[in-house]
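[1] this is a predicted model, with the sequence first.
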Amino acid sequence: MIAAIGLMSGTSLDGLDICLAQFWKDNFCWKFKIIKAETIAYPDSLENQLRDSIHLSSQELLALNSSYGFYLGEKVKEFISENNLPQVNLVASHGHTVFHQPKRKFTLQIGDGRAIKLTTGLPVVYDFRSQDVLMGGNGAPLVPIGDEYLFPDYNACINLGGFSNISFTSENKRIAFDVCPVNIILNKLSRNLSQKFDENGDFARKGKIDDLLLKKLNSLDFYSQNFPKSLGIEWCNTHIFPLFEDEDPNDLLATFTEHIACQISEVINQFQLKKVLLTGGGTYNTFLIEKLQNKTKAELVIPEKDIIDFKEALIFAFMGVLRLNNEINVLSSATGSYKDHCSGIIA
């Protein structure tokens, strides 16, 4: 049995997810138990730095990479000491994504793992995505390895985070790809209403769908591309935000929520998926879930809160365990790289 802490900072900047879990094998099948998990809200100053990091100079970005790494290390130390946790064997950190351009062979997740190691004294695995991008992959999605081994009872797993991604098994291969933006758009629109997010989808529920905008969104080239494929903030800046004109934020939220439901349900129905696990912050958007359920006959399963909130952090902890064991933790069928591989830098 090995105990690992997973760290996840999503593009929607909800905060830092920390998850301590134990992993073991039972009859050659991986099992897990979440021991403790929590989300730590970012101070406003750090949240703003991370949100604006794509615009920083190279020197400012390098400084943030270091300072954010030390911040992560301090939060891990506090997490361990305040909760009287059992022995921790390693920390696995996703980092915070600044750039993601796999076609140009680079992706960047800041939060230097060496700073986490220096602060905590624990082995750290970090930078899980770069190797896959260099191998011709999208560097995303990475969680399908955890979906495959830790959640085998579902036909598919869908995460509703900054972006929505899906993974499922087809013809003995784990297929995965990003479906569409979710909270990275909804949260930005909500800030126009002086809110960090659209709680329960209440603002969207008040709005009216703009049919012309919806048609433009659903016609974007990305949705007709073959998988594997992935999305980043750069794509949203180029293809989504320019479509938004100066109209009622409620209407924009209503229209984009409808767009999300259209894209996700289309994938579920196309592959005739019967039992789907939903996780991520978007799962709490009851208006979105209602819309999604109305567009598909699939059983949409909303699990316990720890799985909803911390599944990605849990799986990065699992990926760290696989990395220390030199086992495959990235699936080429999900990312498009030329072979399955074992990824992550060890500090």
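    Arrived safely, thanks for sending. Everything quoted here is computed from the prediction, not taken from an experiment.

[2] drop to CA atoms for contacts and neighbour counts, all remaining ones
    Will do.

[3] strands along the protein, start to end?
    2-9, 16-26, 29-40, 90-93, 96-101, 106-110, 124-126, 156-160, 163-170, 173-181, 275-279, 299-301, 345-346 (DSSP state E).

[4] for Leu331, find the nearest of these.
    Taking CA to CA, strand 173-181 is the member of the strands of the chain nearest to Leu331, at 7.5 Å.

[5] list the contacts of the closest one.
    Contact with strand 173-181 is made by 140-141, 144, 148, 162-169, 223, 227-231, 236, 260, 263-264, 267, 331, 333-335, as judged by CA atoms under 8 Å, 6 or more residues apart in numbering.

[6] next, the one to line up against it:
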Amino acid sequence: MPDAELITAIGAISGTSMDGIDVSIVSTDGDARVTTGPGRTYPYSEALRAELLALIADPVRAEGDELVEIEAAVSDAHAGAIQQFMADCGIDRDSVRVVGLHGQTVYHRPERRFTRQLGDGQRVAATLGIDVVNRFRHADIAAGGEGAPLVPLFHRALAAGLEQPLMVLNLGGVGNVTYIDGDAVIAFDTGPASALLDDFVRKRLGKPYDEGGRLAASGQADATMVAGLMKHPYFDRPAPKSLDRNDFHAWAKAVQSLGDAEGAATLAEFTAASAADAVRHVPKRPLRWLVTGGGRLNGTFMNLLRQKLGVPVQPVEAVGWDGDFLEAQCFGYLAVRSMRGLPISLPTTTGAPAPMTGGELWRAPCETEGAP
């Protein structure tokens, strides 16, 4: 059977930290062949970011309101980011077959078979003049899966030549892992990652995050409090499993009683402990951990993980991957898989009853002759 053609796809996502829209490009057959390109991040306007943060703090509204205006604003921000990316990188529109539009998650409750990502595929396709695939999580959720994480099959494609078993840890707002050992792929959310610490630092110091983990490094973690936080029932649930960005905020409320440095140190210790606890849910102890997401730049997170795991823990750049844009590249890759009717999740990655296809395709409007 001849190889499937390589398709050029752009992926775009704003993660749970909401610090910007990540855009990148891949060329792939949607299977084992993947070539990645450059990536860029384009921040939301301060007004839109503030509105989004307020929305995710109001779950009743995030679930029930129509959100027409804010979804239009998020869609336009993504379309604008993709247009700017193509201009910045000299990418011709006609060379791009499809855009994988993850959008912005504002509510995720798989136990109720409900998830919500803002991003109107039809609107973005019309703006760009490029086909768009969005709503990647919905079919998996409807079938009884967790709808997350969706990056594992992309990790598997990239990791084909690496020593295994291997663990890939993404430290975004929430932490998630992909365990890869040949054909075996297991994935799940580990617990909090940057979201708890980011929100703590923003509230205490008015800063968006603990740069480099320096505040956490300057304090002493409250070991008793960390032990209590690790008693959350989520950690004993078998994989696969997933979280909403805010699932641990109420659980970790007691940290607010600590000083700035001690509170940051305690949340960093909790993040590292919850990630390291993931080894309980995989068949073999990984030989190596590769860390992606913004949390890989937090030296305190990385040092704590090395101490707890006792094996090499490295940023994904150690194997030539781009940790800033891995998820954006993933949704370009998944858009191609979606177009080819290939699964984008497995029972061992989301808990769905069978390998699941997913995504909804929106065709770019045909240009009318003589139109401007």
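    Alright, I've got the coordinates. On a predicted model such as this, the values are computed, not experimentally measured, just so you know.

[7] out of the strands of the first structure, flag the one nearest Leu118 of the first structure.
    strand 124-126 (9.6 Å).

[8] show me what the closest one is packed against.
    Helices and strands touching strand 124-126 of the first structure, by 3 or more CA pairs under 8 Å, 6 or more residues apart in numbering; DSSP states H and E, are strand 90-93, helix 113-120, strand 345-346.

[9] what would these look like in TSV with mean neighbour count?
    Compiled in TSV, these are given as follows (neighbours: other CA atoms under 10 Å):
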stretch	mean neighbour count
strand 90-93	29
helix 113-120	22
strand 345-346	18
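
[10] can I get these in a markdown table with distance to Ala317 of the first structure?
    As requested, these are exported to a markdown table (distance: least, CA to CA, whole Å):
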| stretch | distance to Ala317 of the first structure |
| --- | --- |
| strand 90-93 | 5 |
| helix 113-120 | 14 |
| strand 345-346 | 13 |
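
[11] wait, which of these is closest to Gly136 of the first structure?
    Of all these, strand 345-346 comes closest under CA to CA, at 18.3 Å.

[12] what's the average distance of that closest one to the second structure?
    With mean CA distance after the TM-score superposition for the first structure, strand 345-346 of the first structure departs from the second structure by a mean of 0.7 Å once superposed.

[13] any idea how far the corresponding residue of the second structure for Thr335 of the first structure is from Val177 of the second structure?
    Counting by TM-score structural alignment, Thr335 of the first structure corresponds to Thr350 in the second structure. As judged by CA to CA, to the nearest Å, Thr350 of the second structure and Val177 of the second structure stand 12 Å apart.

[14] how about Leu342 of the second structure?
    For Leu342 of the second structure, the distance to Val177 of the second structure - CA to CA - is 22 Å.

[15] show me which of these two is the more surrounded one.
    Val177 (26 against 17; other CA atoms under 10 Å).

[16] show me what contacts that one?
    Neighbours of Val177 of the second structure in contact, by CA under 8 Å, 6+ apart: Met167, Val168, Leu169, Asn170, Ala187, Phe188, Asp189, Thr190, Ala278.

[17] right, and the third one touches Gly175 too?
    Looking back up the chat, that one is Leu169 of the second structure. Yes. Contact between Leu169 of the second structure and Gly175 holds when scored by CA atoms under 8 Å: they sit 7.0 Å apart.

[18] which residues do the two both contact?
    With CA under 8 Å, 6+ apart as the test, Leu169 of the second structure and Gly175 both reach Ala275.

[19] ok so, going back, among the contacts of Val177 of the second structure, which recur in the first structure?
    Using both residues aligned by TM-score structural alignment, their matches' CA atoms under 8 Å, the first structure keeps these contacts from the contacts of Val177 of the second structure: Met167, Val168, Leu169, Asn170, Ala187, Phe188, Asp189, Thr190.

[20] alright, that wraps it up for me.
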